[in-house]
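Engineer: have a look; sequence and predicted model below, questions after that.
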Amino acid sequence: MNDRMLRAFVTCARTGSVTRTASALGYSAASISEQIRQLEVHTRQPLFRRTPGGMSLTEAGRRMVPVAHDILSRMDLLCRCEELPGHGRRHRGHHSAPLREVHAVHRTA
């Protein structure tokens, strides 16, 4: 699971459309569909009902929206670590491993 999957999920939940989500995030519709499909594989449950009129959340999807928002908010805060209290000047510009890499290391440990 990564931030791209979660952003595709919450944006699609808001817009109800893969096409509008792709436009909002700057990706192709195929890429957005794949991100959502991968997230559904990862969570082992369908998050959307696909209809000719668009996408609507399943019960599992509705439960996941606030959790995904919270995770993305926290990830955004981590990416803005200079704004955290106690962060000294000498650390500015220092970047650690991207979150995806940290998560992958954590999962294999």
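Structural biologist: Sure thing, it's come through. Residues are numbered from 1 along each chain as shown.
Engineer: CA only for contacts and neighbour counts going forward, please
Structural biologist: Will do.
Engineer: give me the buried stretch members for the lengthiest helix in the chain, please.
Structural biologist: Longest helix in the chain by number of residues (criterion: DSSP state H): helix 59-79. Applying a neighbour-count criterion of 16 or more other CA atoms under 10 Å, the buried positions in helix 59-79 are 61, 64, 65, 68, 72.
Engineer: next up, a second structure to put side by side with the first:
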Amino acid sequence: MGLVGTLQWFVFLAFMLVIFALCVWALVDCARRPAAAFVSAGKRTKNLWLTVTGIATVVSFLTLPPLSLSFFLGIVSAVAAIVYLVDVKPAVEPYSRRGGGGGPRGPSGGW
């Protein structure tokens, strides 16, 4: 493997490590949220999102060298994690704050 091949391998490794870290972040965040927050936000169930982010984490781990299962599967894992982090996480955050807030504006409705 020449210099270019070595550089490509390190770029690939860095890219797949970022995807793996993204998937782990999504899985841990999902696990920390209460199940009721998902229902309140209208974002399916916590178990569904735990399954999606869990599978994405396992698949992204399998795409790391030396296994390098498939680059395409790594991208699919990244998409699953990004959907959770960009769409679901912001929606469930207001319903999962400590202190028992009654919704996105707190127990009094914010008025």
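Structural biologist: Perfect, I can see it now. Remember, predicted model here, so these are calculated numbers, not experimental data.
Engineer: got a TM-score for the pair?
Structural biologist: Once the chains are laid over each other, their TM-score by TM-score structural alignment, normalised by the length of the first structure reads 0.30; 56 aligned residues with a CA RMSD of 4.5 Å.
Engineer: returning to what we had before: quick one, whichever helix or strand comes after the longest helix of the first structure and helix 59-79 angle?
Structural biologist: Towards the C-terminus, the helix or strand next in line after helix 59-79 of the first structure, according to DSSP states H and E, is helix 99-108. Between helix 99-108 of the first structure and helix 59-79, the angle comes out at 110 degrees (axes from the mean of the first three to the mean of the last three CA atoms, to 10 degrees).
Engineer: quick one: list the elements packing against helix 99-108 of the first structure.
Structural biologist: In this structure, helix 99-108 of the first structure packs against no helix or strand, with contacts taken as 3 or more CA pairs under 8 Å, 6 or more residues apart in numbering; DSSP states H and E.
Engineer: buried set for that helix?
Structural biologist: Judged by neighbour count using 16+ other CA under 10 Å, helix 99-108 of the first structure contains no buried positions.
Engineer: likewise stretch 3-20 of the second structure?
Structural biologist: Along stretch 3-20 of the second structure, the positions that meet the burial threshold by neighbour count (16+ other CA under 10 Å) are 12, 13, 16, 17, 19, 20.
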